[in-house]
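Asker: Sequence and predicted structure are below.
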Amino acid sequence: MNLHRLGTIVGIELRQRVRSVAWYVLLGVFALILLGLLLLSFASFALWNGGNELFFSIVIMLVLLLVLLVSPTLSGSAVNGDRDAATLAPVQVTLVTTGEIVIGKFLAAWISGLAFLVVAAPFLLVATFAGGLNPLVILTSLVILVLEVGVVATIGVGLSAVVARPLFSVASTYLIVAALTIGTLLVFGLGGTALRTSQEVVSRDFDFAAVPSGCDPFATSPQNGCPSPGEVGCVDSTSYTEIPRFDRVWWVLAANPFVILADATPPTYDPEYGAPSDLFSQIAYGVRLAQIAPEPRVEYDSCASYTSERVPDYTTPEQQVAGTAPSWFVGLLVQLVIAGGLMAWGIARTRTPSKRLPPGTRIA
């Protein structure tokens, strides 16, 4: 592979995009959305008191969302669009190889997707210098975001080389992106609900039937002839209920781009209660919590706080996450395998001379 020829292909693709007025309009609309989010964040999240962590994570998630919506359009017709415009065949008869053509178009689509990150850079700097952000959180989230932009660009360019029609390749790219984002959520929710299991629930509460009429065990002032809460007996009741088994399908979420971004980013917790303090940590906590299998038997004791029995210790979200396993690298590997397979298939379909072409495919 010749770097000079590869750079020529990338340069041609980028110059074509820069000449488009719609490209600048799209970037301008994106900047206005981020500006509005910044102003609302100053008013709602109080950036000077730690709300900047939430603001930063929301901005990164919004950038990823918009890139997932726009990138298929930028990359989904990269190869077959040139074939329909009769500009691919003249390039193929030069010294440029098929691999250089497809990879060059992928790099151009990747760079175009990263333009949204460049537009968001000033807003991210505001959130960063507002104070209280972990530099590792910023670095990790940006690296994952760059990789996700590249994955979507690879899928789009690969499908544009495999599918003959630009409209179908763009639609196919959107379908794969939808399967990784919305589809994984649907499979997780419906699959976990379908795989139900029975759980025994034991409830221990005060024996209110033994309390004399007119007495209130929880009255603030003692009542003559009435027992105190500690003197009232307790009774147990047992019931059975069906609960979903999300621990059996949580791995489906591993390939979700938003879960990968959240799970790979170092979590931040509230120092007082140990609760997640940003959107990354909240999503990661939810996915990690789904890994824990439900107990076959649970107990609820309403008497413990009024008797001499010890109240169970409270387990913070930080402690719960510490006992689970990260999955972002597995999901990212699955995405890379899908994208790499489509790219290899696209190079094979674009290589000339071709033994067989779909009916109606334009050659020159």
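Answerer: Yep, it's here.
Asker: all contacts plus neighbour counts: C-alpha atoms, from now on.
Answerer: OK.
Asker: Can you show me the helices along the stretch 251-364 of the chain?
Answerer: 257-264, 279-290, 317-322, 328-350 (DSSP state H, counting those that start in this stretch).
Asker: and the angle for the last one with helix 257-264?
Answerer: Relative orientation of helix 328-350 with respect to helix 257-264: 140 degrees, computed using axes from the mean of the first three to the mean of the last three CA atoms, to 10 degrees.
Asker: Who are the packing partners of helix 328-350?
Answerer: Contacting helix 328-350 under the criterion 3 or more CA pairs under 8 Å, 6 or more residues apart in numbering; DSSP states H and E are the following elements: helix 98-129, helix 135-162, helix 257-264.
Asker: which residues touch it?
Answerer: 98-99, 102, 151-152, 154-155, 157-162, 253-256, 259-261, 263-264 (CA atoms under 8 Å, 6 or more residues apart in numbering).
Asker: next one: it to chain centre, how far?
Answerer: In this view, helix 328-350 has its centroid 19 Å away from the chain centroid, taken as CA atoms, centre = their mean, to the nearest Å.
Asker: Please compare the first structure with the one that follows:
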Amino acid sequence: MTGFLQGLWLVVTLDLRQRVRTVAWYVLLGVFVVLVAGVTVLLVLATDAFLDGGGGVFSSIVFFVLLLGTLVSPALSANAINGERDAGTLATTQVTLVTTTQIVLGKWIAAWITALAFLAAAVPFLVFAVALGEVPASTILVSTLVTALELGVVAAIGVGLSGLLTRPLFSVAVTYLVVAALSIGTLIAFGLGGASAQSEVRATNTYVDWMTVERDGVPPGEEPPCLPPQTWTYDVPRFDHVWGFLAANPYVVVADAAPASFDDRGTPTDMFTWIAVGVRQAQHAPELEVVYDECANWTPSGTVVDDESETPRDVYEDSVPSWFVGLAIHLVLAAGALVWAVRRTATPAHRLPRGSRIA
């Protein structure tokens, strides 16, 4: 086991040294810091965070880091294996005592560490958001940890595809497509799926005859005059049938995993909780028989008492979390890509695609 870890760490250190030697890496990291700083300033000005606390700023910065990380990580990881194969340097490593598994896992860890550097560069801005107040320690820990795992998943997919596909440009493009499918495709599938699976709602409303009440009044203890019930039908989308698509969205995974934060009125105080409430609201089936009886809510004082509406906190507490399902899907996808890459990169290769370079 010690020998395996030594060989693995050797691949990791060699790959990291190659990455940090290039000036482009530092330029990219500097641009990232400037972008995060600009977004932080705009968030503070837009949300008046100095008065309302830093929960919204913190969650927005985490999402922005995840966005930039998923945009940069494919370019840094999806040519890790086939790029060296094209350069003729992969065969040099394969003839040593380092195994194929160590090569693939080592390049994945190096790509993951590279992606985590962007998260580390955002730490000062995250600390600033925490200093504004109202950011629980559990939210900081969980959201940062899950974001780091999601960056590792993207790095694993990129390294895996670089071992499966022969052309670096093609593997980078496919990795971006996978990221787009998880980030945007799940939202499209959710929206179109819910819109295509509709159900008919039958609504019946009964109202008080207010003209008669104002003219004649209502004696104490008697029922008010009511208008005839009005009934109509309309179609509503059934998002409760397709809400599972959102479970695979990396932003939903981060938001739903973070502990919820509400104010005294049951309203979310950060973007994590707003997204989590929206996803959990989609789990609830719409009411297909809607009845509103204004006469039934009549009180002897001559007023109509409306039922209390459900707060976002109630929606959140009456639903089940889905983040662990999405995270499990991502981990299985990443592990499958790495295992497949190990099999395709192993030597001796009994069968190679046409045009593949061996050395």
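Answerer: Yes, it's here. Since the structure is predicted, the reported quantities are computational estimates derived from the model, not experimental observations.
Asker: Give me whichever of the helices of the stretch 251-364 of the first structure is most buried.
Answerer: helix 257-264 (a mean of 25; mean count of other CA atoms under 10 Å).
Asker: and for it, what span of the second structure is it aligned with?
Answerer: Taken onto the second structure by TM-score structural alignment, helix 257-264 of the first structure occupies residues 250-257 there.
Asker: Run through who's touching the matching stretch.
Answerer: Contacts of stretch 250-257 of the second structure with the rest of the structure, by CA under 8 Å, 6+ apart, involve 63, 66, 142-143, 146-147, 150, 182-183, 246-247, 271-273, 275-276, 279, 321-324, 326-327.
Asker: so where in the first structure does stretch 147-166 of the second structure end up aligned?
Answerer: The aligned range for stretch 147-166 of the second structure is 145-164, by TM-score structural alignment.
Asker: on that earlier part again, just the helices and strands packed on helix 328-350 of the first structure: most buried one?
Answerer: Scoring those by mean neighbour count under mean count of other CA under 10 Å gives helix 257-264 as the most buried, with a mean of 25.
Asker: average distance between that one and the second structure?
Answerer: Averaged over the aligned pairs, helix 257-264 of the first structure sits 0.3 Å from the second structure after superposition, using mean CA distance after the TM-score superposition for the first structure.
Asker: quick one: that helix to chain centroid distance?
Answerer: The answer for helix 257-264 of the first structure is 5 Å, by CA atoms, centre = their mean.
Asker: now that helix against helix 279-290, angle please.
Answerer: Going by the same axes, to 10 degrees, helix 257-264 of the first structure makes 90 degrees with helix 279-290.
Asker: quick one on the thing from earlier: between the helices and strands packed on helix 328-350 of the first structure, which gets nearest to Arg15 of the first structure?
Answerer: helix 98-129 (9.7 Å; CA to CA).
Asker: how about that closest one, aligned to which bit of the second structure?
Answerer: Mapped onto the second structure using TM-score structural alignment, helix 98-129 of the first structure spans residues 100-131.
Asker: and if you look at stretch 57-75 of the first structure?
Answerer: Mapping stretch 57-75 of the first structure onto the second structure (TM-score structural alignment) gives residues 59-77.
Asker: burial of the closest residue to Ser277 of the first structure other than its chain neighbours, as a residue count?
Answerer: For Ser277 of the first structure, the nearest residue in space outside its immediate sequence neighbours is Tyr269; the separation is 5.1 Å by CA to CA, 6 or more residues apart in numbering. Neighbours of Tyr269 of the first structure under the rule other CA atoms under 10 Å: 16.
Asker: just checking, Ser203 of the first structure is part of a strand?
Answerer: Yes: Ser203 of the first structure: assigned to a strand according to DSSP: H, G, I helix; E, B strand; the rest coil.
Asker: Translate it into the numbering of the second structure.
Answerer: Matched to the second structure by TM-score structural alignment, Ser203 of the first structure sits across from Asn205.
Asker: Kindly report the same for Ile182 of the first structure.
Answerer: In the superposition onto the second structure, Ile182 of the first structure corresponds to Ile184 when matched by TM-score structural alignment.
Asker: measure its match to Ala349 of the second structure for me?
Answerer: Computed with CA to CA, to the nearest Å, the distance linking Ile184 of the second structure and Ala349 of the second structure is 37 Å.
Asker: ok, Val201 of the second structure touching Pro237?
Answerer: No: the pair Val201 of the second structure and Pro237 fails to qualify as a contact (CA atoms under 8 Å) at a distance of 10.3 Å.
Asker: who has more neighbours, Ile184 and Ala349 of the second structure?
Answerer: It is Ile184, of Ile184 of the second structure and Ala349, that has more neighbours when counted by other CA under 10 Å, with 16 against 10.
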